[in-house]
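Colleague: Please find the sequence and the predicted model below.
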Amino acid sequence: MKRKNLKALIALGFASTFVLAACGGGASDETADTSGGNTDTSGGSSAEDFSIVMVTDIGGVDDRSFNQSAWEGMQAWGEEHGKEQGTDGYAYIQSDDDSQITTNLNTAVQSNFDLIYGIGFKLQPAMAELAEQNPDQNFVLIDDVIESDNVASVLFKDHEAAFLAGVAAGETTETDRVGFVGGEKSAVIDRFEAGFVAGVEAANPDATVDVQYAGSFGDAAMGKQLAAGMYGNGADIIFHASGDTGNGVFSEAIDRMNAGSDTQLWVIGVDRDQQEQGNYSGGNLTLTSTLKGVGTAVHDIANQTMEGNFPGGQVTNYGLAEGGVGLTEGNLSDDVKTSIDEYRQQIIDGEITVPETPGE
């Protein structure tokens, strides 16, 4: 019997919604084989007792964004295979602070799960070290790369979806001022920022973009403060790529709209459909949301590994062409949706190359 001593395990229930909406079919692989691959399933466990666990990034599985998307994919996998949460099926260990990441990953290893997911680039250093120390344990890293036979790495072309969000903002703004709130500076959030700014510039050269960083993915109060400054300076749309911090952006927009704002304010969500977060007394202020198929990747790699085809040593990159990132319809006008479809196709066809770093 496997040992499942998960001190940080929290049992929460969410709907299983791992398939990207308004984003085409399932994602396919663009792989760079760095190490040759590993087809073992962590000790040869049978499908009946195959188990998976995820260690979250900061924010937890109820962040309504990045971590929650991954957790929903894991729940969907569990439902598909009749697995139970927290026993020999699937589970999560929540990281509330950066200092907990190494401990949580060690807990996952010691608990003998067949497949361990690290949700976010912050887990890369600790997972790289543990992967080297535990060559028979299979790992999956989301949003960064570890070159090892026992690690499957998953990246997303966030800049492509962010570009479409920029087009939406540029064509919708009435003030020609929009904002971007990032969590922490990193290569991942750089992609969001660069794509968004490029999309705004392409759609509306007269618009300006106020870029601010909260320094955290789990500080809703800071998100609210940054949003207050942006809206106060005339911005009418803010795109956040900041995890739980973005809940503060929504909160500020809702408070202003409920107080009778003369300007229609909007928020663009990130990583999953955040439509419900935009509800206020007079309607809904989620303009659209970028979609990131984290849950789909979690689900698909679990199935591959359970079947003996763990993609170790490979880097899988999900973009618009693969259906791995996208944009919801939200409250977009028909004209803006038509424009976004045109830009999307130009990106897929290679007619537009979206920058991955600010200022590129």
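Modeller: Structure received. Numbers count the residues shown, from 1 in each chain.

Colleague: contacts, neighbours, all on C-alpha from now
Modeller: Noted.

Colleague: can you list contacts of the host helix or strand of residue 152?
Modeller: Element membership of residue 152 [criterion: DSSP states H and E] is strand 151-156. Strand 151-156 is contacted by residues 131, 138-146, 292, 297, 310-319, 324-325 when judged by Cα atoms under 8 Å, 6 or more residues apart in numbering.

Colleague: what about versus this one:
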Amino acid sequence: MRRVAKLSAACIATAALALSATACGSTSSENDKDSSASAGSGKGIKIGLAFDVGGRGDRSFNDSAARGADKAKSEFGGSIKELTAKNSDTEADREQRLTDLADAGYNPIVGVGFSYATSMGKVAAKYPKVSFGIVDSVVDAKNVDSITFTEEQGSYLAGVAAALKTKKDHVGFIGGVDVPLIKKFEAGYVQGVKDTNSKIKVDTQYLSHGSDLSGFSSPDKGKEAAQGMLDKGADVVYSAAGSSGNGAIEAVNGQKGAWAIGVDSDQYNIPGLSKYKSSILTSMVKNVDVGVYDFIKSVHDSKPLTGTNTYSLAKDGVSLATSGGFIDDIKAKLDAAQKKIVDGDVTVKTTP
């Protein structure tokens, strides 16, 4: 299925950037990876990928972006340079990370996550000939592609699924950080649950607050939060918390009859979560990979995308995964709910 809009993304590597990053010391990232095309190819595209906390391997948001960059590299050749944010990052750290990539000649450069918005605005202005992409935020600049999603719409469907699958009329939502982006997930989920059955109780909990982004990379916190909800009687738990959600899935797997709802990637099919997949009801998939690939392709084709490109439910920008077949029995009701959103009969809230 060809999924819509056109997004941005990516990363690449050279010894020059490695030297630059090393020189910057504390402003560099926890992970600094360089994936290059075969020696002597002489062609391809240099992709700079600035990950959010958790980086490649989070089995969720960052991994989705990585898949898009990997696909582009496979098709167009070249290399990917990956730098990963730390929980302790400041604006100066993020600005330096993007600057290092630009100085080393990477183009395009993708900031994976809303936390790069301010720094990208500054760096893009300094490098007008470089194409930048940002996921989950909007940066008003002529050389930036802002890649956004209607997370609330996909989360609404997750809420409908939860309401139809709960046997205790009690479900939960775990957010990584209480920022506007994650509030969209909560708002859509709760509305979907309540529109399906207003009597269902919905517990909500956030793992960190404000500028503390550790809630996106703390599986132990996710596990503890999910266990607390299960202990109070919830039997379906939806997490929008990056790699912290992996801990929530683990906790749910230990509770007979309980379901976890994954996020961003189809977590049923993630190898690192395979031992828990019997408990993953579905996942609210954000097609970040498609957006990242489309953006890189646009730069490769010398027609770089700019402005705001939104991936909606109508354009398959968000969806519910069907792996495992656990929601096959409620497909008709989910399809009906989706049609109401696409047709405009239901407007999904973006704030709780």
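Modeller: Nice, I can see it. Quick caveat, the model's predicted, so the values are computed rather than measured.

Colleague: Need the TM-score between these chains.
Modeller: These two chains, once laid on top of each other, score a TM-score of 0.84 by TM-score structural alignment, normalised by the length of structure 2; 312 aligned residues with a Cα RMSD of 2.1 Å.

Colleague: re the thing from before, trace the helix or strand following the strand holding residue 152 of structure 1 over to structure 2 and give me the residue numbers.
Modeller: Past strand 151-156 of structure 1, heading to the C-terminal end, the next element that is a helix or strand (DSSP H and E) is helix 158-172. Under TM-score structural alignment, the match for helix 158-172 of structure 1 in structure 2 covers residues 151-165.

Colleague: Can you point out the buried residues in the matching stretch?
Modeller: When neighbours are counted by 16 or more other Cα atoms under 10 Å, the buried residues of stretch 151-165 of structure 2 are found to be 151-165.

Colleague: got it, and stretch 117-129 of structure 1?
Modeller: Under the neighbour-count criterion of 16+ other Cα under 10 Å, stretch 117-129 of structure 1 has 117-124, 126-128 buried.

Colleague: corresponding residue for residue 335 of structure 2 in structure 1?
Modeller: With TM-score structural alignment as the criterion, residue 335 of structure 2 pairs with residue 341.

Colleague: Next one: its match from residue 320 of structure 1, what distance?
Modeller: Distance, residue 341 of structure 1 to residue 320 of structure 1, by Cα to Cα, to the nearest Å: 11 Å.

Colleague: Residue 271 of structure 1 now?
Modeller: As it turns out, when the distance is counted by Cα to Cα, residue 271 of structure 1 lies 14 Å from residue 320 of structure 1.

Colleague: related to what we said a few turns ago, so between residue 341 and residue 320 of structure 1, which is more surrounded?
Modeller: For residue 341 of structure 1 against residue 320, the residue with the higher neighbour count under other Cα atoms under 10 Å is residue 320, and the figures read 23 against 13.

Colleague: quick one: the helices in the stretch 201-350 of structure 1?
Modeller: Taking DSSP state H, counting those that start in this stretch as the criterion, the stretch 201-350 of structure 1 contains helices spanning 220-232, 246-258, 294-306, 334-348.

Colleague: can you tell which of those is closest to residue 192 of structure 1?
Modeller: Among the helices of the stretch 201-350 of structure 1, the nearest to residue 192 of structure 1 by Cα to Cα is helix 246-258 (13.9 Å).

Colleague: and residue 244 of structure 1, what does it touch?
Modeller: Contacts were defined as Cα under 8 Å, 6+ apart; by that measure residue 244 of structure 1 touches 59, 63-65, 217-220.

Colleague: mind running it again at 10 Å?
Modeller: Counting by Cα atoms under 10 Å, 6 or more residues apart in numbering, residue 244 of structure 1 touches 58-67, 183, 216-221, 223.

Colleague: Mind checking which of the residues you listed land in strands?
Modeller: residue 58 (DSSP state E).

Colleague: Show me which of the contacts of residue 244 of structure 1 are buried.
Modeller: Neighbour-count burial (16+ other Cα under 10 Å) applied to the contacts of residue 244 of structure 1 gives 58-61, 63-67, 183, 216-221, 223.

Colleague: Could you pull out the strands in structure 1 for me?
Modeller: Along structure 1, the segments classed as strands by DSSP E run 52-58, 90-95, 115-119, 138-142, 151-156, 177-182, 208-213, 237-241, 266-269, 279-280, 283-284, 286-292, 315-318, 325-327.

Colleague: Report the mean deviation for the last one after fitting onto structure 2.
Modeller: For strand 325-327 of structure 1, the mean deviation from structure 2 after alignment is 0.5 Å (mean Cα distance after the TM-score superposition for structure 1).

Colleague: That strand maps to which residues in structure 2?
Modeller: In the comparison with structure 2, strand 325-327 of structure 1 aligns to the range 318-320 (TM-score structural alignment).

Colleague: contact partners of that stretch?
Modeller: Contacts to stretch 318-320 of structure 2, defined as Cα under 10 Å, 6+ apart, come from residues 3, 149-155, 157-158, 161, 261-266, 281-288, 311-313, 327, 334, 338.
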